[in-house]
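**Q** Sequence and predicted structure below; questions after.
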Amino acid sequence: MAIPSKEVPVSVCIPVYNGALHIRDAIQSILNQTVIPQEIIVSDSGSSDGSENIVREEARKAQATLIILPTKTRGMVANWNSTIRAASGKYVKFLFQDDLLHSTCLEEMVKVAESDKRIGLVFSPRDLFVEPSVEDDWITRWLQQHQNLSASFGNLKISQPGSLLLRSPDLLEQPLNKIGEPTAVLVRRDLFDKVGLFNENMRQLVDMEMWVRLMATSHVGYIPAALSSVRVHARQATSRHTTEEIDR
């Protein structure tokens, strides 16, 4: 792969907690992008497994500025928000510690975001990588329901008013989160000043609640090709199962 030379105004935000198993691969997926992000921001919420040391090792390889926020026990959603507060790029691109960005993710998402100044959120489908330890009847059903999250939105365009998507007749049908996990999303940074940060008082559907706020105030950009891979492992599966029971 050729070494990228073009920088894009993106802050890649990586909240970390005991992510040593996969954080190196996550950061490597940023270093393998076809463009260079303005900065990479890592916020560690008190990991005890050496995650921060791995991040520092990877920082030496990065062409982009890599900022490691002081280690502090913050809680999951507060850790997400700490990366947003530190972001100085025009756009925020989330990457969770277990996930991966495909090599053209930043380039393609920024291209769509820049094509229409009304766009505040860009999303695309994501690939799901299920570890063998969670392959059971429940996860099979979950995958069938959550593989194509945005199907009920119909024929999505490159750009459409978020308010139009909020009027979808199937909006409150499962799956409730029709945009996807934060790893599948890019957000214009200034919109967080307008709608606020993620709600730290919520236990479930934190990301979906944020997407609704963003859709109510801006256009939404869509890319039909998967640009990220989201990992589903045993701990996540337990959490997702609990979420599903709560939603019923």
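**A** In hand now; what should we look at? Everything numeric in this text was worked out from a predicted model, so none of it was measured.

**Q** Please make it C-alpha for all contacts and neighbour counts, starting now.
**A** Noted.

**Q** count of neighbours near residue 70?
**A** Residue 70 has 12 neighbours, counted by other CA atoms under 10 Å.

**Q** wait, doesn't it sit right on residue 44?
**A** Yes. Taking CA atoms under 8 Å as the contact criterion, residue 70 and residue 44 are neighbours in contact, 7.4 Å apart.

**Q** Next one for the comparison:
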Amino acid sequence: MTATMPLISVIVPVYNGETTIKETIESVLNQTFVNLELIVIDDGSQDSTLNVIANIQDSRLKVFSYKNAGVAISRNRGIKKAGGQFISFLDADDLWTLDKLESQLKALQSTPQAAVAYSWVDYINAEGEFLHNGNHITINGDAYKQMLVENVLENGSNPLIIREALIQVGGFNQSLTPAEDWDMWLRLAARYEFVTVPSPQILYRTLSHSGSTNVLKMEKVCSQLIEQAFNRAPASVQYLKKRASGILYYYLIHKSLESNNSSQNSIAAMRFFYNTIRYDASVWQWRIMLKTIIRISTLFLLSPLLYQRFKAVYRRFYAKDSRQLQHNL
């Protein structure tokens, strides 16, 4: 008797994820939609990641180990192993709400012209505690123009994609890590329509040691992505290029302020602030601009311990403005 192929393939790349991989895997296996396979691509982990996974018993879980090659190649390896008609990706430290796959699949099935379904994002800390809302942007239909200026989906753990569409646009570009997900969503948006599930179903974990905290590398790669994207974009959207750069530097300010205190981050934040104004000052609201200047100044002046205390006080009293800063990205 031939086994029934799963409808959805979930691909989880992991490298040294011993502290979070169990919770991440459980957020997939406990989904309300059950006709799935979970493909874990171990990217040469040196910790106890594989031992943790070995203690999880579920026939839908498949594990493949390789030498370390990075997240883009790991996702591409997972695509080759996937048998589902739909594919979704989940990073090894992020989580989904239990109805994520079911909701996104229903959205695609009820919107046959769309090839990508995505949900809203909320941010959590290392302990899984809520930090702040994501952008919560809703796009139903053509997402290309907005995706040119910002990563609407915010991370690599978000969409459910029709497999054939994913194959048509090609794999993840390893030269664009840590922005390889934005590049992929942009290439999909250039050819296919999107549909939104207007609910925060992706819980993106912010970790001080994650690749996304390397703001200088992110600046270089995202600037390269913007240049490449607008080189192949039609003349009718070239006016958006400065807006894209302005939003990028606005985002990099936030990443600098959330990273561990260092003179490098404070100097980078000052430069990012200048570039935001140079490219597109309209992203600012004066009140948020003033508070951002204060935070950059304290990052430069305070010791790491005092800066961490300052951040805690800032979050307590200015949480609303912090959410507004994120919403404007």
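**A** Looks like it came in fine. Everything numeric here is computed off the predicted structure, so don't read it as measured data.

**Q** Is residue 200 of structure 2 within a helix or a strand, and which one?
**A** Remark: residue 200 of structure 2 resides in strand 193-205, with elements defined by DSSP states H and E.

**Q** ok, now residue 51 of structure 2?
**A** Residue 51 of structure 2 belongs to helix 49-54 when assigned by DSSP H and E.

**Q** And for residue 13 of structure 1?
**A** Residue 13 of structure 1 belongs to strand 7-16 when assigned by DSSP H and E.

**Q** tell me what that strand is packed against?
**A** Using 3 or more CA pairs under 8 Å, 6 or more residues apart in numbering; DSSP states H and E as the contact criterion, the neighbours of strand 7-16 of structure 1 among helices and strands are strand 36-44, helix 76-86, strand 91-94, helix 105-115.

**Q** So what angle separates the directions of that strand and strand 36-44?
**A** Angle, strand 7-16 of structure 1 to strand 36-44, by axes from the mean of the first three to the mean of the last three CA atoms, to 10 degrees: 20 degrees.

**Q** With mean neighbour count as new columns, can the helices and strands packed on strand 7-16 of structure 1 be given to me in CSV?
**A** Formatted as CSV, the helices and strands packed on strand 7-16 of structure 1 follow (neighbours: other CA atoms under 10 Å):
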stretch, mean neighbour count
strand 36-44, 25
helix 76-86, 20
strand 91-94, 26
helix 105-115, 19
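
**Q** And these: which comes nearest residue 210 of structure 1?
**A** Closest of the helices and strands packed on strand 7-16 of structure 1 to residue 210 of structure 1 is helix 76-86, at 11.6 Å (criterion: CA to CA).

**Q** which outside residues touch the closest one?
**A** 13-16, 41-45, 92, 189, 197-200, 206 (CA atoms under 8 Å, 6 or more residues apart in numbering).

**Q** Roughly how far does residue 31 of structure 1 sit from residue 40 of structure 1?
**A** To residue 40 of structure 1, residue 31 of structure 1 is 10 Å away according to CA to CA, to the nearest Å.

**Q** quick one, helices of structure 2?
**A** 21-29, 49-54, 71-81, 100-109, 144-149, 163-169, 180-189, 215-231, 241-258, 263-280, 286-301, 304-327 (DSSP state H).

**Q** and the equivalent of residue 203 of structure 2 over in structure 1, what does it touch?
**A** Structural alignment places residue 203 of structure 2 opposite residue 229 in structure 1 (criterion: TM-score structural alignment). By CA under 8 Å, 6+ apart, the contact list for residue 229 of structure 1 reads 99, 100, 101, 102, 126, 127, 128, 129.

**Q** how does it look with 10 Å?
**A** Listed by CA atoms under 10 Å, 6 or more residues apart in numbering, the contact set of residue 229 of structure 1 reads 26, 95, 98-102, 125-129, 183-184.

**Q** Quick check: the farthest pair among the residues you listed?
**A** Comparing every pair within the contacts of residue 229 of structure 1 by CA to CA identifies 26 and 125 as the most remote, at 17.9 Å.

**Q** Tell me which of those two has more neighbours.
**A** For residue 26 of structure 1 against residue 125, the residue with the higher neighbour count under other CA under 10 Å is residue 125, and the figures read 23 against 19.
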